[in-house]
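>>> model this:
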Amino acid sequence: MSLSTLSRFCLVAALSVSFASAHADATSRYCPDFLAVQGAPEPAHRGEFTFSPYTHHFSNNPEHKKVVLVAIDEQLPGDRLCGVSFFSNSFGQPSVYVYAGQQFNNLWGVPQLFAKVTGGIMYGYVAPYENKVPLNYKGFNPAIIPSVGYKLTQHDSVQLKFLGTAALMFSYGRQF
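The predicted structure follows:
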């Protein structure tokens, strides 16, 4: 991925965070209301910005390119979330993933340890790489991405995303 593409990804993410912060009060949501657990307490943070500078592929394919991701999530009552990520896929194609998910905090009694599972629609694996992801139709395919993370501070975390049998993605998250 070129520096200009990375710059565009970062700009889109920064504008998304700025827009969400400037135009949202404590009760407005961008995610559909049905995703929130009714009656659950409001989350401690409004959202999370995620950046991934590195993905480790399990296979050594000479066609693989560097994968860089930026994402923004909205945190919802009941430890649920929804969001969008912009990334360059393993073959250098601009891609997007729109998702909803659940976070599981305090894993094994460790307050800093958490897991997330997201599911949604991904777009970006187009010719000649349309067969590199399952159930792809004209670049669109369903995706489920589990991850584990560790909270470094109240706002900062590191996360490891499991990309099926293809790769592991390393990322940093900043809650706001």
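
>>> CA atoms for contacts and neighbours, from now on please.
OK.

>>> Could I get the full set of strands for the chain?
With DSSP state E as the criterion, the chain has strands at 47-57, 69-76, 80-88, 94-104, 113-123, 140-151, 156-163, 167-175.

>>> And the last one, what's buried?
Of all the residues in strand 167-175, those buried under the rule 16 or more other CA atoms under 10 Å are L168, M169, F170, S171, Y172, G173, R174, Q175.

>>> one more to line up against the first:
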Amino acid sequence: MKNLRSAHPSVFALGLSGFMACATASAQTSDPAPVTEKADKPSALSGWMFGYAPFDWHFSDARKENDFEPDEQKHAYVWLIQAEKELDERHIAGFAYFKNSFGQPSQYAYYGWRFRPFDSAPSLFIKITGGIIHGYKFPFNKKIPLNNRHGWGITAIPALGYDFNQNWGAQVNVLGNAGVMFQLNYTVR
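Below is the predicted model of the structure:
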């Protein structure tokens, strides 16, 4: 046991010198180009925007418009989560899952365009999306145009937004003549 203890510092020094020799040899033989390429390669999530809309504002109270609708209807709490891919500088595609104004789970798959109309304000953008919406089912299927009894329809949603920096932004989605939805966005770069 005593011999192992006295040999310990020399064994440690020998192991350390061997490790340093291997590290120096691999540093001399390895090509630094792949490391640089890997650092420059964007993330798999690069170009994806994730949005959350915790609040909306309706222009008017919910009211009965058709005989088959409930007599005492009120707007339910509305929220939205969204994933959107930037296809190029102008084109986008995405999917949103939300709770509609009548408490029904709903989905929206879309394609759209984003414009930055003012060179003097490059952070300001206008967005228009169009696609398939599902979730406004009977008895609320007539609350949005171009929708069937089972909740399937097509729609277009314009938005006005502003990017605070390269990752964070906000937008206001215009929901026809029903209201607006306020949304916070995070974009992966």
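
>>> returning to that earlier point: may I see the strands of structure 1 organised as TSV, with distance to A13 of structure 1 added?
Listed next are the strands of structure 1 as TSV, based on distance: least, CA to CA, whole Å:
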stretch	distance to A13 of structure 1
strand 47-57	8
strand 69-76	6
strand 80-88	8
strand 94-104	12
strand 113-123	17
strand 140-151	20
strand 156-163	17
strand 167-175	12
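
>>> Tell me which of the ones you listed sits most buried.
Comparing those by mean neighbour count (mean count of other CA atoms under 10 Å), strand 69-76 comes out on top with a mean of 24.

>>> Now check structure 1 for the residue matching I81 of structure 2.
Under the alignment (TM-score structural alignment), I81 of structure 2 maps onto V70 of structure 1.

>>> In contact with that match: list those residues for me.
Listed by CA atoms under 8 Å, 6 or more residues apart in numbering, the contact set of V70 of structure 1 reads F9, C10, A13, F49, T50, F51, S52, S85, F86, F87.

>>> For the last one, give its distance to A115 of structure 1.
In other words, F87 of structure 1. Here the criterion is CA to CA, to the nearest Å. By it, F87 of structure 1 lies 21 Å from A115 of structure 1.

>>> wait, what's in contact with Y77 of structure 2?
So Y77 of structure 2 contacts F55, K99, N100, S101, G103 (CA under 8 Å, 6+ apart).

>>> What of L152 of structure 1?
Contacts for L152 of structure 1 (CA under 8 Å, 6+ apart) come out as Q112, V158.

>>> any idea how far it is from V158 of structure 1?
L152 of structure 1 sits 7 Å away from V158 of structure 1, going by CA to CA.

>>> same thing with V148 of structure 1?
Distance check for V148 of structure 1 against V158 of structure 1: by CA to CA, it reads 9 Å.

>>> Which position in structure 1 pairs with Q183 of structure 2?
Using TM-score structural alignment, the equivalent of Q183 of structure 2 in structure 1 is S171.

>>> actually A156 of structure 2, not the one I typed
So, by TM-score structural alignment, A156 of structure 2 is matched to I144.

>>> isn't that match right up against V133?
No: using CA atoms under 8 Å, I144 of structure 1 is not in contact with V133; the gap is 11.7 Å.

>>> Chain neighbours aside, what residue packs nearest to Q159 of structure 1?
Leaving aside its sequence neighbours, Q159 of structure 1 sits nearest to G149 (CA to CA, 6 or more residues apart in numbering; 4.1 Å).

>>> how about that neighbour, what does it touch?
Residues near G149 of structure 1 by CA under 8 Å, 6+ apart: L113, F114, A115, S157, V158, Q159, L160.

>>> swap in S147 of structure 1?
Applying CA under 8 Å, 6+ apart, we find S147 of structure 1 in contact with A115, K116, V117, Q159, L160, K161, F162.
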